[in-house]
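Asker: Let me see the structure of the following:
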Amino acid sequence: SWVLFYLTIHFLVRVGFSQTLQVDDAEQIHHAQQLALGYPIPQPPLYSWISWGLFQLLGTGLFALTLLKYSLIALTFWFTWLVSGYLFIHIQTRWLATGAYLLMPSFAWHMHQGFTHTILLGFAIILTLHALLRFHHTQSNFNILYLGTTIAIGLMAKYSFLLFIVLLALAALTIPSFRKPLLTRQGLLLFIPLTLLTLPHLGWLLEHQQEVFNAIDNKLKVSSEHLLLERLDSLRQFTVAAIAFVTPFSLLYLLIARKRLLPSKEAKNLPDTHQLLNRFYLLLITITVLLALFISMPHFKVRWFHPLMMIFPLWMLAWIEREEPFSQTKIRWIAGLTLLITLLILGIRLLQVTIGPEIGKYGRLNRPIVESLEQLPDHLKQQSVLITTDHFLAAHLLSHYPQHAIVFNQEIFHIDQLSRSKQCLYLWDDDTLLEPPILAGVDKQGTLKTKVGPIVYTLSYARSDRESCPPFMR
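Answerer: Modelled structure (predicted):
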């Protein structure tokens, strides 16, 4: 299908033109070296667990992480198609709902640039909505267990999933056809997978709650000390960011379907699935306004709005769908704009990883880290412990040197290789603000310079014998 073709092209662009990691990928390389109940990110561990599993199968590195990313994105598209089957009359509307992501910046652009946990969050959101609609349609034990599992996946994907599930649960409980089956004995089965899958991490979270919540608070900057006008201004900023998340999708449909925005005769008998989406956004607006009266709204970047705005296209399309489908002229306009934006983004990504530096757009993906590491003479790398204090450089070492012990900030990776090492090789580059290491017993050192456009990347190295290695390694 067109979705698989679209994702395959982006996958090939990512792995084919640059082996340099993005920040989020580098973070996963570090954390997924081992399984743990939690990681100091601060995010839940599910994405790192899946990464660890793929590293065991495919090796640590960019290929495994990129395959994971685009597999989750493909599943998100697929389950959006399945969800749309419970919501819409026309196949045409189902296609529009599935393609809507390509008109939303966080999906059309940001998901290709660096998302990890957020991609799993997006999948969990649409998966949970599918599970709820499926249980609403057929009240079976399997479906309620499925719903509990999807909620657990969401909570283990990203903490902000809590915003989505609270609103969705409240919306469902206001509608009798959703509420009654959920509040039966069968509904209690939901808590079996939910508890089993989240309890281990919850124990870890209770032990580390101070550091996790402090990190989240520093990001959101919520306060009750501001004046009312300042709180209202924070509400304005919050609203603008929410609208930006769904633009140009919302703008396009406001123009094309403006005559359908007013309630129709059909609105008097809305199906409960549509009421669910209506009440989700009614609750969101109500709670947001009430909160703004007492606290300043959290500092939400546009790309953080997945829990609140990801299902907005489904709600908007449910609102404007009628017995009569869109005309072919309007469909061509929607398809044309979607294709134009998609090709534009693909073109920008290709420029970014090819001639970006030559036109003054030198970015992280252009750093020739792997190319510089490959220039290191073999006699320097053989039987060497590779040591760095640079988080980003360490991730590339972990990806490309599985047969070497690697030390980052006194933490030893691939420790089984340590006994075979006879020397230490220190590495640092000019892209870090860290000071070069103070070394003793160095018998060889130098620099490797790699030019990318007008930019020169410098990788420095210094070798010492085993006796001069850091004491904790001897």
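Asker: Going by C-alpha atoms from here, please, whenever you check contacts or count neighbours.
Answerer: OK.
Asker: Name the nearest residue to residue 244, ignoring sequence neighbours.
Answerer: Using C-alpha to C-alpha, 6 or more residues apart in numbering and skipping residues adjacent in sequence, the residue nearest residue 244 is residue 302, 6.6 Å away.
Asker: what about residue 207, neighbour count?
Answerer: For residue 207, the neighbour count with other C-alpha atoms under 10 Å is 11.
Asker: Next one: it from residue 216, what distance?
Answerer: According to C-alpha to C-alpha, to the nearest Å, residue 207 and residue 216 sit 16 Å apart.
Asker: and this one, so I can compare the two:
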Amino acid sequence: MTESNRRDISWIFVLLAAYFTLQVGVRLATSHSLDLDEAEQVFRSQWLAAGYGPQPPFYNWLQYTVFQFAGVSLTALSVVKNLLLFSSYVLYGLTARLILRDKALVAITTLGLLTIPQMAFEMQRDLTHTVAVFFSASIFFYGFIRSLKQPSLASYLIAGIGIGFGLLAKYNFAILPAAALIAALADARLRPRIFDWRLMLTAAVAFVIILPHLFWLQDNLDFATARTLEKMTASGHASYLTQVAMGVSSLALAIISFAALTVAVFALVFGKGLRPALGSGSEWTRLLERMMFVFLAGILLLIVFGGAAGIKDRWLVPMLFILPLYFCLKMEAAGVETGKAFRRFMAIVAVIMIGVPAALYGSVAAARFTGHYERLNRPYATMLELLRKQAEPAAILAGDSLLAGNLRQDIPGVPVLSVDYPGFHPDLAGRRPLLLVWLLPKDGSEALPPDMAEWLQANLAVSAPEASVVDAPYFYRRGDDSYRFGYAWVNQPG
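Answerer: Reported below is the predicted structural model:
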């Protein structure tokens, strides 16, 4: 590609850089409180481990490293996520540039990711490990396509890095390289790229990257997989046929949820040109079709033989993120005129780029009018500030990881433990006073939760202390609305 062509599409990356910078600003302006995945990252960044539980540790390792240099903050959280997303879009665009000749279609492919709700909205709202999967899939896919079209040591190395990162991001990522391998083997022209000695480099790099986690996994397999298997196989006492029907229907709904908006946008943008284009093809569309077929077949095998009953749309990210590229390859194969389509598409992208940040902010800020509160409306920082006026805690025990992460954000020098995560065991000897904090459900008991009392007895041989309640005003509250927290002190001075 010539230098002028590179300049012609560089504006896409500038636009995306501005967009993700805006997303960082919107997140910081929305609320100081953390959502579930954000709080998990802050809580678990207190220690470095080869594994943390049901999710592999790639994102935890990355966030831990950034916190070591930049300190624990919402800014560090948001910057990491948006840098990963920006990098993923850039890699996706570079992949499109390898196999698409039409620069307008390269732009539509790259920005087409914004038409997928799970990626444009959900990844910004709270997800972390799924963001890591998207990032890893983008690395692998770029390395894979480049190895097929312009094979080199670097391309095979990139593919290996993508596989290693992906397996450290989510275990279901494994289906993507397997699908790519099978799809390439099915094409006689691509087969030599698979039977290439450099593929050993791909495997070796991936193996070295995941090796530390593999050592942990062999001793913690049940711990790592139990929760995911529980989610997938949650069919109650249903019969085998009912479970399979539930699994297949949930897969169909997940595909519709994932792809429907993208299909609608392409239908609107390309109009009558879409239907004939879907009948066209090239070696690249056929490769992607085989990949998607193998990926979906793998999920069906999990349903039929693995007992999976509930497939979630975000689990499809490692494969169906290629949809915009697939559609644009179809358009190019059909020779569809792209001038008008590009202008229509950019108008839709402008709406999305304004609408998504506005919706993310509005869903929290609208509480002052609706009285409907999200987790980001909860006043964790205000509550901690009130309690620190009573005494400065030397350690904190929280009722769950969401609360633990939010507390640690504002008192990073103090160990924060969570009742729902037994894997963190700091030495609490001499650390007094110990502050206990828990969320109080509406109309629920204000007494110390039984699991916290059991934890105190089992770990510190301390009997249940007297419980108290603190009220703190919601962020964006309506009237005098406030959120209630339960708390107690162990060995409070004075």
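Asker: In structure 2, point me to whatever sits opposite the residue nearest to residue 244 of structure 1 in the alignment.
Answerer: Aligning on TM-score structural alignment places residue 302 of structure 1 opposite residue 313 in structure 2.
Asker: Correct me if wrong: its match contacts residue 259.
Answerer: No: with contact defined as C-alpha atoms under 8 Å, residue 313 of structure 2 does not reach residue 259; the gap is 9.5 Å.
Asker: how close does the match of residue 302 of structure 1 sit to residue 195 of structure 2?
Answerer: 34 Å.
Asker: Those two: which is more packed in?
Answerer: residue 313 (19 against 11).
Asker: give the contact list for that one.
Answerer: Residue 313 of structure 2 makes contact with 118, 251, 253-255, 257-258, according to C-alpha atoms under 8 Å, 6 or more residues apart in numbering.
Asker: In ChimeraX, how would I select just the buried ones from the residues you listed?
Answerer: To isolate the buried members of the contacts of residue 313 of structure 2 in ChimeraX, using 16 or more other C-alpha atoms under 10 Å:
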select :118,251,254,255,257,258
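Asker: Would you mind checking which of the contacts of residue 313 of structure 2 is nearest to residue 460 of structure 2?
Answerer: Ranking the contacts of residue 313 of structure 2 by separation from residue 460 of structure 2, with C-alpha to C-alpha as the measure, puts residue 118 on top at 43.6 Å.
Asker: Alignment lookup: that closest one to structure 1.
Answerer: Per TM-score structural alignment, residue 118 of structure 2 is aligned with residue 106.
Asker: do the same with residue 217 of structure 2
Answerer: Checking TM-score structural alignment: residue 217 of structure 2 goes with residue 205.
Asker: Just give the nearest non-adjacent residue to its match, would you?
Answerer: Closest residue to residue 205 of structure 1 apart from its sequence neighbours, by C-alpha to C-alpha, 6+ apart: residue 38 at 7.3 Å.
Asker: Name the residues of the helix or strand in which residue 298 of structure 2 is found that come out as buried.
Answerer: Assessed by DSSP states H and E, residue 298 of structure 2 sits inside helix 283-306. Of the residues in helix 283-306 of structure 2, 284-288, 290-292, 294-296, 298-300, 302-304 count as buried by neighbour count, 16+ other C-alpha under 10 Å.
Asker: how about a markdown table for the contacts of residue 313 of structure 2, with secondary structure and distance to residue 11 of structure 2 added?
Answerer: Output for the contacts of residue 313 of structure 2, formatted as a markdown table (DSSP: H, G, I helix; E, B strand; the rest coil; distance: C-alpha to C-alpha, whole Å):
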| residue | secondary structure | distance to residue 11 of structure 2 |
| --- | --- | --- |
| 118 | helix | 25 |
| 251 | helix | 37 |
| 253 | helix | 36 |
| 254 | helix | 33 |
| 255 | helix | 31 |
| 257 | helix | 30 |
| 258 | helix | 27 |
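Asker: counterpart of the residue nearest to residue 205 of structure 1 in structure 2?
Answerer: Residue pairing (TM-score structural alignment): residue 38 of structure 1 is matched to residue 51 of structure 2.
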